[in-house]
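# sequence and predicted structure, then a few things I'm wondering about:
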Amino acid sequence: MTSRGEGLGAAIRAWRERLPPAAAGFSAGYRRRAVGLRREELADLAGVSVEYLVRLEQGRSTAPSPQVAAALARALQLTTAERDHLYRLANLLPPPTDVISDQIPPGLRRVVSRLADAAVAVFAADWQMVWWNRQWAGAIGDPASLPPESRNFARNTFPVGPPAGSGPGSATPTSHQQPADPPARSGPRTTTPTSHQQPADPPARSGPRTTTPTSHQRPTDPPAGSEPRTTTSASHRWDAPAMSSWPVVYDNVDITAASIVSDLRRATGRFPREERLTTLISDLIEGNEQFAALWAAGAVGAHRSDGKVIHHPELGPIAVDCDVLTDGETELKVVILTAAPGSEDESKLRLATMLPDAEPASRADAALR
């Protein structure tokens, strides 16, 4: 049972007394003694009777209709979080949010910009990358060299036909194609484009990438070591997706893939009318058999964590833990890569920041400064 001061009536009264009359279009007047809005004023704004509003505030009525709850939220000028709280206090389901946000709230922005010891990226509710730091660019490769449409982790995990920017005849590995070891690098390493470099054309994907073309380089023939991938075990996969400039081995790729799908299904409950999300899911169902099978299973959940090994071309293998934190209001996902404290992997992760791939900071990182 809700205690006095915590229920629906107490919340409505607190919000009413908080709202300045001028903000609602009323004159304060010289003889006004009420703090905030009068009950008569709120009732007029919300289109309900004063008597009903009194019953709500006194707790004698606790089940307003969704229409009344919406009218009160508008009249009281509540934030999205406050509106949802009002609905829950009234035992109603909060109305769904229509649009996925790519904007990072100021508080979250301050937090991620201070995680200097970790490789961090922020993704929207549909796994569209919206921000990354220098450490991420150094450890994984700078996503600034990719067009925005290629920075979606779900599309990257479940490729549909040739990936964005691929040339004729280039192969896209599926989640069932796994080699025992990452392929040997062939030839000297080239420089990853920085935030001020734009590649003339996206590189052709023919098997695993061993080099990343700069803005002045055009791939000609597939590099040596780009043979078709072969299956080894269900729990390990060498994966060199468009969002990574070099191979990444997941501890359990099947669990990661299933987590991404269940997280997208959860997002459809929060954003049921978001065209960008529905288009993404439709494309993946029609174009990727693994995604379609996982989607048909109907699981709902969130991607929380996994482990992986980054096969960095300069530093060698780096074992990292990948943890995913979700902002409750925007559904933004903060993906954090860290290594065991005091380990060689931690030293490598720090060194990655000082390599050319992390210099200068990506456009997304610089935007926070």
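Thanks, I have it.

# okay, CA-based contacts and neighbour counts for the rest of this
Will do.

# the longest strand seen in the chain: which residues count as buried?
Determined from DSSP state E, the single longest strand within the chain is strand 316-326. Using 16 or more other CA atoms under 10 Å as the test for burial, strand 316-326 gives Pro317, Ile318, Ala319, Val320, Cys322, Asp323, Val324, Leu325, Thr326.

# tell me the first helix or strand C-terminal of it.
Going down the chain from strand 316-326, the next helix or strand is strand 333-338, by DSSP states H and E.

# how far off strand 316-326 does that next one point, in degrees?
Here strand 333-338 points in a direction 150 degrees away from that of strand 316-326 (axes from the mean of the first three to the mean of the last three CA atoms, to 10 degrees).

# report all helices and strands that strand 333-338 contacts.
Applying 3 or more CA pairs under 8 Å, 6 or more residues apart in numbering; DSSP states H and E, we find strand 333-338 packed against strand 119-123, strand 316-326.

# relative to Ala70, which of the ones you listed is closest?
Nearest to Ala70, of all the helices and strands packed on strand 333-338, is strand 316-326, at 26.6 Å by CA to CA.

# and the longest strand of the chain, what does it pack against?
strand 305-312, strand 333-338, helix 344-352.

# try 6 Å this time
In terms of contacts (3 or more CA pairs under 6 Å, 6 or more residues apart in numbering; DSSP states H and E), strand 316-326 is packed against strand 305-312, strand 333-338.

# winner for burial among those?
Mean neighbour count, computed with mean count of other CA atoms under 10 Å, is highest for strand 333-338 among the helices and strands packed on strand 316-326, reaching a mean of 22.

# okay, one more to line up with it:
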Amino acid sequence: MTASRSGFGALLRAWRDRLSPADAGFTVTSGRRAPGLRREELAELAGLSVEYVLRLEQGRAKHPSAQVVGALARALQLTRAERDRLYRGAGLLPPRDGMISASVPPSIQRLAARLGDVPIGVFTADWTLAWWNAMWCALHGDPAALPASERNLARALFGGGPARAAMLTVHSERGQDAFETSIVMDLKDAASRYPADDGLEHLVGDLRGTSAAFARIWDMETDAAPHATDSKTIRHPVIGDIRLDCDVLNVPGEDLHLVTYTAAAGSTHAGKLDLLRTTGAVPAPLS
């Protein structure tokens, strides 16, 4: 398939103009002229450069990858049908049914955008980070600095690449073993639901071959450990240790994990979270 130089760019521009900045988590000021998202805002949401988005809209970048198109579809809060149209406009086949979807419904993105005071990350069934807000970046570092293939929690826990190097020191009240076991068992459950997903098969095969800990847990005869509220202490390089309640909320019908971090009002750690919110302190670059 070949991409239409004008069609793909026209879709980007039309859907960028359609999306409300407030629904995307941006503050709307009275002097704003653009009816929808600015080009730099779309670039920020999709983890792309402004120049590359401009080239896509003008038809000068002719072969965007599936990862780029997927990131743009999420940033633009497209429906599944619109997402498939964007893939075809790029000369790509849309994701097949029965595969893990990285699509985050517009309603979930709008909800998360309105909770801007809370660090929020949305993960797919294989624990790949598909969407995050500014507070997530302030707490964990900007995921856009990582290659898309490395924005995966299992790779951060068991891999040896950029994801592992970027992960901050985290102490789980449940214990690190319990946390790691829950993630591996969750992947094992996902593998039973998505047996034809090549990406998940590659992830599991890679980690089984390179991580003895992952292989040991994978081969355990045990049921998947349910996710529960956990208290985690994160060693942030700017503000020091911050203790937060971490909740994993599953989105019915979408096979997504919405991860949030909160602190009790008036606590020392709530004050540290406020400091992150007001200063936008971000850890050292992830790459």
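Now that the structure is in, tell me what you want to look at. All values reported here derive from a predicted model rather than from experimental measurement.

# quick one on the thing from earlier: make JSON lines out of the buried residues of strand 316-326 of the first structure and add distance to Arg276 of the first structure.
Output for those, formatted as JSON lines (distance: CA to CA, whole Å):
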{"residue": "Pro317", "distance to Arg276 of the first structure": "36"}
{"residue": "Ile318", "distance to Arg276 of the first structure": "34"}
{"residue": "Ala319", "distance to Arg276 of the first structure": "34"}
{"residue": "Val320", "distance to Arg276 of the first structure": "31"}
{"residue": "Cys322", "distance to Arg276 of the first structure": "26"}
{"residue": "Asp323", "distance to Arg276 of the first structure": "25"}
{"residue": "Val324", "distance to Arg276 of the first structure": "22"}
{"residue": "Leu325", "distance to Arg276 of the first structure": "22"}
{"residue": "Thr326", "distance to Arg276 of the first structure": "19"}
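
# out of the residues you listed, who's nearest Gln103 of the first structure?
Nearest to Gln103 of the first structure among these, with distances taken as CA to CA, is Thr326, at 13.9 Å.

# which residues in the stretch 101-250 of the second structure form helices?
With helices called from DSSP state H, counting those that start in this stretch, the stretch 101-250 of the second structure shows them at 106-113, 134-140, 153-158, 162-166, 176-193, 198-210, 212-218.

# please render these as a markdown table that adds mean neighbour count and distance to Asp97 of the second structure to the earlier fields.
Formatted as a markdown table, the helices of the stretch 101-250 of the second structure follow (neighbours: other CA atoms under 10 Å; distance: least, CA to CA, whole Å):
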| stretch | mean neighbour count | distance to Asp97 of the second structure |
| --- | --- | --- |
| helix 106-113 | 17 | 20 |
| helix 134-140 | 23 | 30 |
| helix 153-158 | 20 | 24 |
| helix 162-166 | 19 | 28 |
| helix 176-193 | 18 | 12 |
| helix 198-210 | 15 | 13 |
| helix 212-218 | 16 | 26 |
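
# to Ala264 of the second structure, which of those lies closest?
When the helices of the stretch 101-250 of the second structure are ranked by proximity to Ala264 of the second structure (CA to CA), helix 134-140 comes first, at 16.7 Å.

# residue in the second structure matching Asp283 of the first structure?
When the second structure is aligned by TM-score structural alignment, Asp283 of the first structure is paired with Asp206.

# residues contacting its match?
Residues near Asp206 of the second structure by CA atoms under 6 Å, 6 or more residues apart in numbering: none.

# picking up where we left off before, could I get the helices of the stretch 101-250 of the second structure as a markdown table with distance to Trp127 of the second structure?
Formatted as a markdown table, the helices of the stretch 101-250 of the second structure follow (distance: least, CA to CA, whole Å):
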| stretch | distance to Trp127 of the second structure |
| --- | --- |
| helix 106-113 | 17 |
| helix 134-140 | 16 |
| helix 153-158 | 6 |
| helix 162-166 | 12 |
| helix 176-193 | 8 |
| helix 198-210 | 10 |
| helix 212-218 | 15 |
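
# for His269 of the second structure, which of those helices is the nearest?
Comparing the helices of the stretch 101-250 of the second structure against His269 of the second structure with CA to CA, the closest turns out to be helix 134-140 (12.4 Å).

# which residue range of the second structure does stretch 305-319 of the first structure align onto?
Against the second structure, stretch 305-319 of the first structure falls on residues 229-243 (TM-score structural alignment).

# other residues contacting that stretch?
The contact list for stretch 229-243 of the second structure (CA under 6 Å, 6+ apart) reads Thr169, Val170, His171, Ser172, Glu173, Leu244, Asp245, Cys246, Asp247, His269, Pro283.

# if you set the cut-off to 8 Å instead, what comes out?
For stretch 229-243 of the second structure, contacts defined as CA atoms under 8 Å, 6 or more residues apart in numbering pick out 139-140, 168-174, 244-248, 263, 269, 272-273, 276, 281-284.

# now stretch 176-188 of the second structure
125-127, 154, 157, 172, 214, 217-218, 223-227.

# re earlier: and the match of stretch 305-319 of the first structure, end to end?
End-to-end distance of stretch 229-243 of the second structure (CA to CA, to the nearest Å): 13 Å.

# related to what we said a few turns ago, ok, the buried residues of strand 316-326 of the first structure vs Leu53 of the first structure, which is closest?
Closest approach to Leu53 of the first structure among those (CA to CA): Thr326, at 36.5 Å.
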